[in-house]
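Engineer: Return atomic coordinates for the entry below.
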Amino acid sequence: MKRFGTLSFGHYGPLGGGRELTARDSMLQAIDLAQGLDELGVNGIAFRVHHFARQQSAPLPLMAAIAARTERIEIGTGVIDMRYENPLYLAEEAAAVDLMSGERLALGVSRGSPETVHRGYEVFGYESDDPRGADLGREHFLRFLEAIDGVGLAERDPHSPFGGGTGLQRIEPYSPGLRSRVWWGAGTRETAEWAGRLGVNLMSSTLLTEADGRAFDVLQAEQIEAFRAAWRESGHAGEPRVSVSRSIIPITTAEERMYFGGRQDGDQIGVIDGTTSTFGKTYAAEPDVLVEQLLQDAAIQSADTLTITIPSQLGVAFNLRLMESFARYVAPALGWEPTREVAAGASA
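Structural biologist: Here you go, the predicted model:
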């Protein structure tokens, strides 16, 4: 594990006891959290994208704001639902954020997660014959890749007062290295292999649409190897990046024990989108116990990047303390080297 970061679901709404976290609160806290993580030397911060839900649904403006307030941290998504996206408009926005951030964008995209509404992408103007819209997500993604690759897409007007010319014009702005920072979120071996053949990075999902009795981390490690094999067989240069997500809570205080003590559980089997799937376990323990457990997680050992899902509703200070504990007491034993010294009390 060379890098680690956070994944926020960005929930907002009632918190109980008459308290409420507003959409504005959620976004401003995300900016504050990113600044704190940047100061800690954490490698990345990413946001889950869900439409028609009290979560982040249009993350690019938030990511641009974070880019302006940070220096080193990768800013990403996990994942943008391509069924909803105009791929050319997304290409413009992504290139703009990548350039403004100094090439720190880590754009995770995919078919998307199960929704709170029925076929919501149709309300956005996109139709699919597939019950889950998988064909639509892939079609939009391939068009998006064309755009960020700089392929000419629109015929120039030779009579235009704004330059004119002949031939095909690419999307602007153009960020030359953006394609190397695009990730496909895969929940199956088949989609992981597809990503490998395309030459994009792999964001292995928090669930796999497989259930054969073996542990989630073993299934996920096989998915990662299938992705890398497809990458090599397709002749792509260099090494792709691979990330896995986990719910990991270092317990170092009474407050953390109150919230998460006893929460550690095993893998779970459930049905999602009509498919029997395996969901990864939650790790919640003292740091020395976490080290032993995570060193036994086959997928974490296979990936170069670990993304930790955080309880964003508990606030900035709480989550910075969790990540500081992970950075100081757990991550180095997994192979992580901080981008800067992790100072004690950085979350104060």
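
Engineer: all contacts plus neighbour counts: C-alpha atoms, from now on.
Structural biologist: Noted.

Engineer: mind listing the strands for the stretch 201-348 of the chain?
Structural biologist: Assigned by DSSP state E, counting those that start in this stretch, the strands in the stretch 201-348 of the chain fall at 201-204, 207-208, 242-250, 268-272, 275-279, 282-285, 305-310.

Engineer: so Leu306 sits right up against Val42, yeah?
Structural biologist: No. The pair Leu306 / Val42 is not scored as a contact, 10.9 Å apart, by Cα atoms under 8 Å.

Engineer: what do those two both touch?
Structural biologist: Arg3, Phe4, Gly5 (Cα atoms under 8 Å, 6 or more residues apart in numbering).

Engineer: Out of these, flag the one nearest to Leu88.
Structural biologist: When the shared contacts of Leu306 and Val42 are ranked by distance to Leu88 (Cα to Cα), Gly5 comes first, at 28.3 Å.

Engineer: picking that back up, redo the shared contacts of Leu306 and Val42 as CSV? Include secondary structure and distance to Thr278.
Structural biologist: As requested, the shared contacts of Leu306 and Val42 are exported to CSV (DSSP: H, G, I helix; E, B strand; the rest coil; distance: Cα to Cα, whole Å):
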residue, secondary structure, distance to Thr278
Arg3, strand, 25
Phe4, strand, 23
Gly5, strand, 23
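
Engineer: Would you do the same for the sequence below? I want to compare the two.
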Amino acid sequence: MQSFGTLSFGHYGPLGGGRQLTAADSMLQAIDLAQGMDDLGVNGVSFRVHHFARQQAAPMPLLAAIAAKTQRIEMGTGVIDMRYENPLYLAEEAAAVDLISDGRLALGVSRGSPETVVRGYEKFGYTGADPRGADLARDHFDLFLRAIEGEGLAERDAQSPFGGGTGMQRIEPHSEGLRSRIWWGAGTRETAEWAGRKGVNLMSSTLLTEADGRPFDILQAEQIEQFHAAWRAAGHPGTARTSVSRSIFPITTAEDELYFGHSNEGDGIGYIDGFRSTFGKTYAASPEVLVEQLQQDAAIAAADTLMLTIPSQLGVEFNLRIIEAFATHVAPSLGWKSTLS
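Structural biologist: Purely as a prediction, here's the structure:
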């Protein structure tokens, strides 16, 4: 592990006891937290994207705001559901944020996770042949990649009052290097291999849609290995990046113990999208115990980036303390390289 950041689910709504976290609260707190993380030298901040839910649905304005108020930290998504996206509009937005941030966008996309509604992407005007929309997501992704690569996609109008000429026009703005910072979220070995062949980075999911009795970290490390093998076989230049997500809570105060003291559970087995799946466990312990546990996690060792799933509903101060404890007492022993060094 060289880098670490956070993955926020961005939930808002009733918190109990008459308390309410609004959509505005959620976004403004995310900006404040990102600023604090940037000051700590944390490498990245990412957000889950869900439609028809009280979570982040349109992340680009949030990422642009974070870009304008930070200096070093990467900002991204984990993941944008490509079934819902106009590929060319997404390409324009992504390039704009990448330019505003001086090349700090780490955009995670995929077919998306299960929704709160039935085929919500059809309400956005998109319909595919696959009942789960996998074909739609990949078709949209292919066009998105062509756009950010700078391919000419529309014929220039020689009679246009805004500039003549001939030839094919690319999407504008265009950001050089953005293509190398695109990630595909994969929950299976098959999709990880596909991402390797496509030449995009791998964002390994918080679950794998398989369960053969082996621990989650072993399954995930194998997935990462197969991704790298596919990347090499395809002959892509450069070095592929890989990330994994974990729920990790250094317990340093009585409040931490109250919230997370009984959360140190093993891997979970369940069903998602009709597939028997393995879910990663939660790590919650004193910093010295966490170091020992995380050094034994095969997938964390195999990936270059670790994303901590944070309880964003608990506010900026609480989350920043958790992140600072991890950065100070745990991450250096795992090979972390701060953006400040």
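
Engineer: Overlay the chains and give the TM-score.
Structural biologist: Remark: TM-score between the superposed chains equals 0.99 [TM-score structural alignment, normalised by the length of structure 2]; 341 aligned residues with a Cα RMSD of 0.6 Å.

Engineer: Adding distance to Ala237 of structure 1 and neighbour count, write the shared contacts of Leu306 and Val42 of structure 1 out as a markdown table.
Structural biologist: Below are the shared contacts of Leu306 and Val42 of structure 1 laid out as a markdown table (distance: Cα to Cα, whole Å; neighbours: other Cα atoms under 10 Å):
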| residue | distance to Ala237 of structure 1 | neighbour count |
| --- | --- | --- |
| Arg3 | 21 | 20 |
| Phe4 | 24 | 25 |
| Gly5 | 26 | 25 |
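
Engineer: How are the helices of the stretch 101-250 of structure 1 distributed by residue range?
Structural biologist: Using DSSP state H, counting those that start in this stretch, the helices found in the stretch 101-250 of structure 1 span residues 120-123, 134-148, 189-198, 216-233.

Engineer: what's the burial count for the closest residue to Glu172 of structure 2 other than its chain neighbours?
Structural biologist: By the measure of Cα to Cα, 6 or more residues apart in numbering, the closest residue to Glu172 of structure 2 outside its immediate chain neighbours is Glu92, 6.2 Å from it. Residues lying near Glu92 of structure 2 (other Cα atoms under 10 Å) number 19.

Engineer: And Gln159 of structure 2, by the same measure?
Structural biologist: Residues near Gln159 of structure 2, counting by other Cα under 10 Å: 10.

Engineer: what's the answer for the one 5 residues further on, then?
Structural biologist: Look at Gly164 of structure 2: counted by other Cα under 10 Å, it has 10 neighbours.

Engineer: next one: Ala154 of structure 1
Structural biologist: Neighbours of Ala154 of structure 1 (other Cα under 10 Å): 11.

Engineer: isn't it right up against Gly165?
Structural biologist: No. With contact defined as Cα under 8 Å, Ala154 of structure 1 and Gly165 do not form a contacting pair (11.9 Å).

Engineer: Tell me which residue of structure 2 is furthest from the middle?
Structural biologist: Gln159 (43.3 Å; Cα atoms, centre = their mean).

Engineer: aligned partner of that one in structure 1?
Structural biologist: Taking TM-score structural alignment, the alignment pairs Gln159 of structure 2 with His159 from structure 1.

Engineer: In contact with that match, which residues are there?
Structural biologist: His159 of structure 1 touches Gly165, counting by Cα under 8 Å, 6+ apart.

Engineer: same thing with Gly165 of structure 1?
Structural biologist: Contacts of Gly165 of structure 1 by Cα under 8 Å, 6+ apart are Arg156, Asp157, Pro158, His159.

Engineer: Just the buried ones out of those, please.
Structural biologist: Arg156 (16 or more other Cα atoms under 10 Å).

Engineer: And the residue nearest the centre of structure 1?
Structural biologist: Gly78 (2.4 Å).

Engineer: Quick one: residues contacting that one.
Structural biologist: Gly78 of structure 1 sits in contact with Leu7, Ala46, Phe47, Arg48, Val49, Leu107, Gly108, Val109, Gly185, Met203, where contact means Cα under 8 Å, 6+ apart.

Engineer: Drop anything exposed from those residues.
Structural biologist: Here, 16+ other Cα under 10 Å leaves Leu7, Ala46, Phe47, Arg48, Val49, Leu107, Gly108, Val109, Gly185, Met203 buried among these.

Engineer: Reformat those residues as TSV; add distance to Gln56 of structure 1.
Structural biologist: Formatted as TSV, the buried ones among the contacts of Gly78 of structure 1 follow (distance: Cα to Cα, whole Å):
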residue	distance to Gln56 of structure 1
Leu7	12
Ala46	11
Phe47	7
Arg48	7
Val49	5
Leu107	15
Gly108	14
Val109	14
Gly185	17
Met203	19
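
Engineer: Between those residues, which sits nearest Gly261 of structure 1?
Structural biologist: Using Cα to Cα, those come closest to Gly261 of structure 1 at Leu7, 21.1 Å.

Engineer: what about that closest one, helix or strand, and which?
Structural biologist: strand 3-8 (DSSP states H and E).

Engineer: helices or strands up against that strand?
Structural biologist: Here strand 3-8 of structure 1 touches strand 44-47, strand 305-310, going by 3 or more Cα pairs under 8 Å, 6 or more residues apart in numbering; DSSP states H and E.

Engineer: Number of residues surrounding the equivalent of Asp273 of structure 2 over in structure 1?
Structural biologist: Taking TM-score structural alignment, Asp273 of structure 2 has Asp273 as its aligned residue in structure 1. Close neighbours of Asp273 of structure 1, defined as other Cα under 10 Å, add up to 12.

Engineer: mind checking how far the residue lying closest to Asp273 of structure 1 once chain neighbours are set aside is from Pro311 of structure 1?
Structural biologist: Using Cα to Cα, 6+ apart and skipping the chain neighbours, the partner closest in space to Asp273 of structure 1 is Pro114 (6.7 Å). According to Cα to Cα, to the nearest Å, Pro114 of structure 1 stands 20 Å off from Pro311 of structure 1.

Engineer: Looking at those two, which is more packed in?
Structural biologist: Pro311 (18 against 12).

Engineer: State whether the more buried one and Tyr12 are indeed in contact, as I suppose.
Structural biologist: No. The pair Pro311 of structure 1 / Tyr12 is not scored as a contact, 11.4 Å apart, by Cα under 8 Å.

Engineer: so which helix or strand takes in Gln35 of structure 1?
Structural biologist: Here Gln35 of structure 1 sits within helix 23-40, counting by DSSP H and E.
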